[in-house]
Each structure stands twice: as structure tokens, then as C-alpha cells.
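K.L.:
model this:
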Amino acid sequence: MNTILRKSILGVAGLAFTGGVFAGPVAAHAAETTTHVKPVSVTVQGDTLIPHGVQGAQSRIDLNDEQTKNVKAIIAATKKAGMDERAAVVSIATALQESKLENLGHLGDRNDHDSQGLFQQRPSSGWGTVEQITDPEYSTTAFLKGLKQVDGWQDMPLTKAAQTVQVSAYPDHYAQWEQQAADLVAQHWNK
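P.N.:
Okay, here's the model as predicted:
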């Protein structure tokens, strides 16, 4: 076999193996965090929606009517706050991670302290009353207010911007929702 061809084949095989080793645990972990995983769409969003490209393996869930209504509420609150589509992508990805876009009340023993609503905000941390943080417009506005206070959030990867506002125990988990969030903003922003 030609030496150059042989080295090329071995190089490609090595890259495939290395990619599998490094991507394997990430992909396995992403599957554990969602109940409904579908293949990632290959939609390419413009620089405004995904300026850094997606970070890591992507998750996706099917949305019911309530979740779609919450997407629209997040987009409406983002527009009302005078913020752009990228802010809506960060907000929706955050809500996908925190609540799967469900406006969660108190979950009893499964509750993380007193976290509630789309963004799992806590009254005890100053996000507002239970009534406020379970109102999609209020909770989105509160999240966006925090996002505005992050210097350079527009130039950060989504997961870093979201984490700076949310201060989650799992800071990298927001990244897995970036593609679906961008797809949802592209679908609903101009409606």
C-alpha cells in the first residue's frame, strides 16, 4: 500500500477514535439529563443567534402547547425589555435546562431549595415572590435584568452568560440547549 495513503487512513482512524473517546462521555451525559432526545437539527443559524457555534453535544425535546406558550412569553418579554434575538436564545436555553420550559411550582422533596418557575429562581435569593417568579413575563424580565448586568454577555458562549446569571451547580449544562433555543427563536421571533 502506498505509504502516504496508509498514513492518511491511519490518521483518519486515529481522529475517529479520539473523537469517540472525547465525545462519548459528553454524549452519554447529555442523554441522561433529558427524557426525550431527538437527533439535532442541522439548521444553521446566523451570527446573531449562535455567534460562537454550539458548544458540545446538543439535546432536544418535543414541546407541548404549554411549553410553546412559554417560549412565546419569553420572546415577548425579551422584546419588551428591548433586547435582541440572542438574549431570547440565552433565555430559552436557560429555561430548557432549568425546567424544560415548564412553569414549575414547588416540587416537594424533589425541589432544589425553594426554586420555582421557568428559570428555577428562588424567592430566598431575591428573585421575587413565588407569584412573581412563576409568572413567565416577570421571571424572564428578572433573568434578562441579570443578563444585562453581565459585562460582555453578547460576546460570551451561551453557557457562560447563563451561568453568570443563574449560578448553577451544573454550569456547562446550558450549552446543550443552544441549537433548540435558536431554532425556537427563529421560528417564533417574527410571529
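
K.L.:
From now on I want contacts and neighbour counts done on CA atoms only, so please keep to that.
P.N.:
Noted.

K.L.:
Can you give me the distance of Leu10 to Ile4?
P.N.:
Leu10 sits 10 Å away from Ile4, going by C-alpha to C-alpha, to the nearest Å.

K.L.:
Which one's more surrounded, those two?
P.N.:
Under the criterion of other C-alpha atoms under 10 Å, the comparison of Leu10 against Ile4 puts Leu10 first, with 12 against 9.

K.L.:
Give the buried residues for the helix or strand hosting the more buried one.
P.N.:
Per DSSP states H and E: Leu10 is located in helix 3-32. Neighbour counts over helix 3-32 (16 or more other C-alpha atoms under 10 Å) mark Val26, Ala27, Ala30, Ala31 as buried.

K.L.:
Which two among the residues you listed are spaced furthest apart?
P.N.:
Using C-alpha to C-alpha, the two most remote members of the buried residues of helix 3-32 are Val26 and Ala31, lying 8.7 Å apart.

K.L.:
list the contacts for the residue nearest in space to the middle of the chain?
P.N.:
Among the residues of the chain, Ala93 comes closest to the average C-alpha position under C-alpha atoms, centre = their mean, at 2.3 Å. Residues near Ala93 by C-alpha atoms under 8 Å, 6 or more residues apart in numbering: Tyr174, Ala175, Trp177, Glu178, Gln180, Ala181.

K.L.:
ok, now with 10 Å
P.N.:
87, 100-101, 119, 158-159, 162, 173-182, 184 (C-alpha atoms under 10 Å, 6 or more residues apart in numbering).

K.L.:
For the comparison step, fold the sequence that follows:
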Amino acid sequence: MCVRRKPIVVVALLALLGVFGVVVVVNSVGGKIQLPQLGPECIVRADGEVALDLVQMANAATITAVGMRRKMPERAVVVALATAFQESKLENLDTGDRDSVGLFQQRPSQGWGTPEKIQDPRYAASKFYSALKKVKGWQKMRVTDAAQKVQRSAYPNAYEKWADESTVLAKALTGRATGAVECTINGEPALRGAAAAAALAEGMRLDWGKGLGAVDESQPGGLSLAVKNVNIGWRYAHWLVSHASSTGVQRVRFADREWSAPDGKWQPVTGAQGAGNATVVAEVFR
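P.N.:
Predicted structure coming up:
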């Protein structure tokens, strides 16, 4: 006699979600229980809309920052993001086809570097841009054709389906859109106080390099950056929101707007609290 066991793990998970007040709707299809989608944590709006989770958002911001640091045009960022979308869904994978790893599924056996190096998003992005820069005429190619020249994939047209999403992300993360990156972050922060502020400053330096503006770390509760223009200001502000989950950022202010972690929205700020157009201010959880 064959007895079917109840899905104990799923039942336990549903019970746990109920404890935290999550409304759960369960569908049963073919005897299988389907858990609901809880929704994205980040929404990017810039002549289009893209929904990502916090990890994807941080990786997209790092890929963009590395491109800006290397003085690559926005089109290069679009190609890089479309490639990472297709290869890893913007996740820093530790495995893949044959010996492929990382955001771009680069292969150590093909000269991209050691597995450890390739799994550093900054290194991987920099190697991708270096390879793209060597492709003659890549600026005039379709996104998928430029990406394929670098990746040499068995599916050369697959990158094109991510072109629209990547264009939205690139516009926002290069600073050409206002208040375009909104992430909602709940729960206990990863870091607090001086540790969070130090990690935040270090992360910015690693992503943006020597081109990063003057960083004021005099306050243990965060940092401020002097910026030359509004585009650069939004570039940094959007990076801060994108990396807020892992660095303990609670609040970001720029151009008389403010983003806060639990709310996840950019709101107008007036009076003395407004940061103006010359300074980006980030506050961490204390």
C-alpha cells in the first residue's frame, strides 16, 4: 500500500508566513501546491519599469558604476546589463555551464581569470567592459550582437530580449532619471552605526574608484558626497539605494528629496532637512 505524505515543509512555511501576518493564497494545480509570489523589493522607473530583488539591484548598480568608472558610454552599460540578465539573471552564481561562474558566466578555462576573481562583481564587470572595448564598431551594433562578440554564446540572439529592461536600468543608474530607483527594505539591518558607515564608504570606493567625489565620513551615522551636477548626484543616490540592504543605509537625501528604507519611496523634503543639489547624504541605521 502506497501512502502519500503531506508536504510538511510547505505546510510549515505557510504557517510561518501566517505568523508574520503575510496573507497567503495557495493554488493547487495537478495536486501540487504553488506558493505565491511575494513581489519585487525594488522598482526602477525611467521611461519604462523594471522590477528586481535586492541582490539583483545591487549587482546592476555595481555593473553600472564600474562602467562609469572606466568612462564607458551608457550604451556599454546597456550591453553589460543585458548580458548579465541573460547569463545569470543578475545573480553572482558560483556554478554554470562547464566551468562558468559569476554574473557574466565567464570561464576560467577561457582566460577570464580564476573562479575567485570572476565571482567578484567588480572584477567580472571590468573584464567584460575590457573585452567589449576591443570589439570594433560595437557602439553601432544591436545589443545582442555586441554582447555575442564578447560572450560567444550558443544562443547569440538571446541577449536582445533584455535590451529594454537594461536601457531602463542604465538610464536610472547613470543618473539621467530623478528618484528612479526605489527599494523597500524591512527587517533587521545587516549593519549599524560606525560599521555600516565604514562598509558603505568602502563599497563606494571599490565601485566608483578614484573618480568618486569628496566623501565626508566625519559623522559615524553615515556619509555625504559633494557632487558637481545633478546627474552625478542621482548616479550616487541611486547606487546608495541599490546597496542599502547590505550596507545598513536607512535614509538617502539629494536634490530636496528623501528615500527611506521601510517606506521605499522618494519623497519631497523642504527646509533645513533638504540636501540640495550639491551634496548627497546617506544615513545608516544606528
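
K.L.:
what's the TM between chain one and chain two?
P.N.:
TM-score for the superposed pair, counting by TM-score structural alignment, normalised by the length of the first structure: 0.66. Supporting figures: 132 aligned residues with a C-alpha RMSD of 1.8 Å.

K.L.:
before we move on, back to that, can I get the buried residues of helix 3-32 of the first structure in TSV including distance to Gln149 of the first structure?
P.N.:
As requested, these are exported to TSV (distance: C-alpha to C-alpha, whole Å):
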residue	distance to Gln149 of the first structure
Val26	31
Ala27	32
Ala30	29
Ala31	32
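
K.L.:
element containing Thr83 of the second structure?
P.N.:
With DSSP H and E as criterion, Thr83 of the second structure is part of helix 74-88.

K.L.:
just checking, next helix/strand downstream of that helix?
P.N.:
helix 115-118.

K.L.:
whereabouts in the first structure does that next one align?
P.N.:
Using TM-score structural alignment, helix 115-118 of the second structure lines up with residues 130-133 of the first structure.

K.L.:
do stretch 257-268 of the second structure as well
P.N.:
Stretch 257-268 of the second structure covers no residues of the first structure once aligned (TM-score structural alignment).

K.L.:
Check the offset of stretch 199-206 of the second structure from the chain's centre.
P.N.:
For stretch 199-206 of the second structure, the separation from the chain centroid amounts to 15 Å (computed by C-alpha atoms, centre = their mean, to the nearest Å).

K.L.:
Give me the contacts around stretch 47-56 of the second structure.
P.N.:
Identification of contacts with stretch 47-56 of the second structure by C-alpha under 10 Å, 6+ apart yields 39-45, 57-58, 60, 62, 84-85, 88-92, 103, 164-169, 171-172, 177, 180-185, 241-246.

K.L.:
So which bits of stretch 130-139 of the second structure are buried?
P.N.:
Using 16+ other C-alpha under 10 Å as the test for burial, stretch 130-139 of the second structure gives Leu132, Trp138.

K.L.:
Which part of the first structure matches that stretch?
P.N.:
Matched against the first structure by TM-score structural alignment, stretch 130-139 of the second structure falls on residues 145-154.

K.L.:
Run the chain-centre distance for the matching stretch.
P.N.:
The chain centre lies 16 Å from the centre of stretch 145-154 of the first structure; the measure is C-alpha atoms, centre = their mean.

K.L.:
what's the answer for stretch 84-104 of the second structure, then?
P.N.:
Centroid separation for stretch 84-104 of the second structure versus its chain: 15 Å, with C-alpha atoms, centre = their mean.

K.L.:
likewise stretch 83-92 of the second structure?
P.N.:
With C-alpha atoms, centre = their mean, you get 11 Å for stretch 83-92 of the second structure.

K.L.:
what's it aligned against in the first structure?
P.N.:
The alignment places stretch 83-92 of the second structure over residues 94-103 of the first structure (TM-score structural alignment).

K.L.:
end to end, how far does that stretch reach?
P.N.:
Criterion C-alpha to C-alpha; first-to-last residue distance in stretch 94-103 of the first structure is 13 Å.

K.L.:
Pretty sure Lys117 of the second structure sits against Ser126.
P.N.:
No. Lys117 of the second structure lies out of contact with Ser126 (C-alpha atoms under 10 Å); the separation is 11.1 Å.

K.L.:
if we can go back for a sec, in strands only, show me the contacts of stretch 47-56 of the second structure.
P.N.:
With strands taken from DSSP state E, the overlap with the contacts of stretch 47-56 of the second structure comprises Cys42, Ile43, Val44, Arg45, Val181, Glu182, Cys183.

K.L.:
From Ser242 of the second structure, how far off is the closest residue to Gln139 of the second structure other than its chain neighbours?
P.N.:
In space, and not counting its chain neighbours, Gln139 of the second structure is closest to Arg75: 7.0 Å by C-alpha to C-alpha, 6 or more residues apart in numbering. Separation of Arg75 of the second structure from Ser242 of the second structure (C-alpha to C-alpha) stands at 20 Å.

K.L.:
Could you check which of those two is surrounded by more residues?
P.N.:
Using other C-alpha under 10 Å, the more surrounded residue of Arg75 of the second structure and Ser242 is Ser242, with 27 against 18.

K.L.:
how about that one, what does it touch?
P.N.:
Ser242 of the second structure makes contacts with 42, 53-62, 173, 181-183, 236, 249, as judged by C-alpha under 10 Å, 6+ apart.
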